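1. kindly return the folded structure for what I paste below:
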Amino acid sequence: MAFEHILYDVKSRVASITLHRPEKRNALNGAMVAELRAAFKQAESDPDVKVIILKGAGEAFCAGADLEYLQQLQLNTREENLADSKELMQLMQQIYYHDKVVIAQVEGHAVAGGCGLVTLCDLSYAVPEAKLGYTEVKIGFIPALVAVFLVRKIGEGRARDLLLTGRLITAEKAAYYGLVNDVIPADRIAEHVAKIADDLCTGASANSLKVTKKLITDVFDQPLENALEQAARLNAETREHADCQRGIKAFLDKEKMVW
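-> This is a model prediction of the structure:
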């Protein structure tokens, strides 16, 4: 698929997905959401991709919904708006449940839907200058879809704080809240994220990463006893996987395993 609003590149088992509307501060519209869905699907089916980096071109990571897009939504019927909302819902599910590790490289402000994208990623790193927040209530809208994921990520109290006030917070505060993993200077963030991605590619089994992600996402939806039963089953299944057998053999033989 040819992309107009994003850039897609694969190198050394890392797929880079770049929001590429810098003149619009990488604001989201229907076309970009569709392209993001296609790109994440392509990365998931590509055996040469092990890690995904999501970033933005220009000064902003993502400014949320495009203004022209918001104007069009006012003219839509309820059925059209529901269909549009479900497209965004499916993108969020796609990122959250993705088989591959997804890293956000936040080199500018991430606002509203843009901050929603950061919320969905497994790991996130931001520059000190970045501001993050969910400003939907300030324009009479609601952060409906992202709320489901944000409560899981940072807890109810902090989610209420950010979603109800609509305030923007610094990258440092976002790290304190657990929204991002670390704050990295602008001149080092690309190198830092690339190193994290490379370490995941060479230092961990693809199957182990996939199953661990599944376990983390699934335990929230189950009673404790059910979650433990699933964990025991996945533990047993993983022991039979070729990756586990190779990894244990290398460990016992005191050999360095390169995945």
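2. all contacts plus neighbour counts: C-alpha atoms, from now on.
-> Fine.
3. tell me where the stretch 101-250 of the chain has strands.
-> Shown for the stretch 101-250 of the chain, the strands assigned by DSSP state E, counting those that start in this stretch span residues 101-106, 110-111, 123-126, 131-133, 169-170, 182-183.
4. among these, which is nearest Lys214?
-> strand 101-106 (11.0 Å; CA to CA).
5. packing partners of whichever strand or helix holds Tyr69?
-> Element membership for Tyr69, per DSSP states H and E: helix 67-73. Counting contacts by 3 or more CA pairs under 8 Å, 6 or more residues apart in numbering; DSSP states H and E, helix 67-73 is packed against no other helix or strand.
6. now the other sequence, so there's something to compare against:
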Amino acid sequence: MTAATTGTTSGRRYTRLVVEREGPIGWLVFDRPDRRNAMDAAMLAELEYAWRELDDDPDVRVIVNTGNGPAFQTGLDVGQLARDPAALREQSRRTKRSELRLTGHHNKVAKPVVAAVNGVCAGGGLHFVADADLVLAASDAEFLDPHVTVGQVSASEAIGLVRRNAFEPVMRMVLTGRHERLSARRAYQLGMVGEVVDPPERLRDAARELALAIARNPPDRLAAAKAALWRALERPGVPRPPTGPPTGAMAVPPTGSTTEPVTQPVTQPLTAPQAEPRADDSRDTRKGDEGTTR
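-> Sure, this is the predicted structure:
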């Protein structure tokens, strides 16, 4: 890969992200593995620049979004933001006014975006799944929305998922909070992810193969096709995916036993940094997993 995080072609230096080019692929990688890739004030600022930088680069045709370490993305770092009142106020303002700048969709990225979910995706990390054009997940990836457990209301992340997925499983994830986790295989059955990669170590290779296949097509046609499908999805009156158990080929997970439980119960205590809960912040649930929200 070229033009790595510490010296991109724009001259901007990233400290919370890895931004690289690999042929026609632009990689946007969350890089706070010691904090489960939770978003602090610096990462929030860098995300907006990184999406724009890759979208403006004529050599990049596809953007792959993934994470370093054992987690994909676990939302806001409420502990850090509690110590940064200005950043906290700005994030609250953007949330209330629907002016978030976290994802490619938020930043009006025209190029195809592939999310490659490694490990835990929680709370605000769900934005990056809901807003990606295509989603791959490692076989050990897990999804949860812990907002209600810490006295908060899940809103835009869940709404984004409902826009493109069946209603009931999203509602279940919202209502069970940190007490259940949706497995990658079940997420595949429900259409939340398009491919489960096993073994997990092959996730980036699989994302690269998919991105290269996409990049063989004319970039202007890719942008036009993407825009048309998103407009159709967001148009009032477009039917939602059906609820209820999957049928046909989707009823069988791509790997492993068909008797795998729908979700994994969470029994380990929360050890995230203590911070006063807010209406737009929450925390993940497993020991060592960072607090999260939108």
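7. quick one on the thing from earlier: among the strands of the stretch 101-250 of the first structure, which is the most enclosed?
-> strand 110-111 (a mean of 28; mean count of other CA atoms under 10 Å).
8. which elements pack onto that strand?
-> Using 3+ CA pairs under 8 Å, 6+ apart, strand 110-111 of the first structure sits against strand 131-133.
9. elements contacting the strand it packs on?
-> strand 110-111, strand 169-170, helix 171-177.
10. neighbours of the aligned residue in the second structure for Ala144 of the first structure, how many?
-> Using TM-score structural alignment, the partner of Ala144 of the first structure in the second structure is Ala155. Other residues within reach of Ala155 of the second structure, judged by other CA atoms under 10 Å, total 14.
11. take the helices and strands packed on strand 131-133 of the first structure and write them to JSON lines, including distance to Ala126 of the first structure.
-> JSON lines is the format used below for those (distance: least, CA to CA, whole Å):
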{"stretch": "strand 110-111", "distance to Ala126 of the first structure": "10"}
{"stretch": "strand 169-170", "distance to Ala126 of the first structure": "10"}
{"stretch": "helix 171-177", "distance to Ala126 of the first structure": "6"}
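12. which one of those lies closest to Ala186 of the first structure?
-> Comparing those by CA to CA, helix 171-177 comes nearest, at 12.1 Å.
13. what's the closest one aligned against in the second structure?
-> So helix 171-177 of the first structure sits over residues 184-190 in the second structure, by TM-score structural alignment.
14. got the buried residues for the matching stretch?
-> Neighbour counts using 16 or more other CA atoms under 10 Å place 184-190 of stretch 184-190 of the second structure among the buried residues.
15. one more: stretch 141-152 of the second structure?
-> Neighbour-count burial for stretch 141-152 of the second structure [16+ other CA under 10 Å]: 141-150, 152.
16. what residues are up against the residue nearest to Val151 of the first structure when sequence neighbours are not counted?
-> Nearest in space to Val151 of the first structure, with sequence neighbours left out and distances taken as CA to CA, 6 or more residues apart in numbering, is Ala159 at 5.6 Å. Remark: with contacts taken as CA atoms under 8 Å, 6 or more residues apart in numbering, Ala159 of the first structure is in contact with 147, 150-151.
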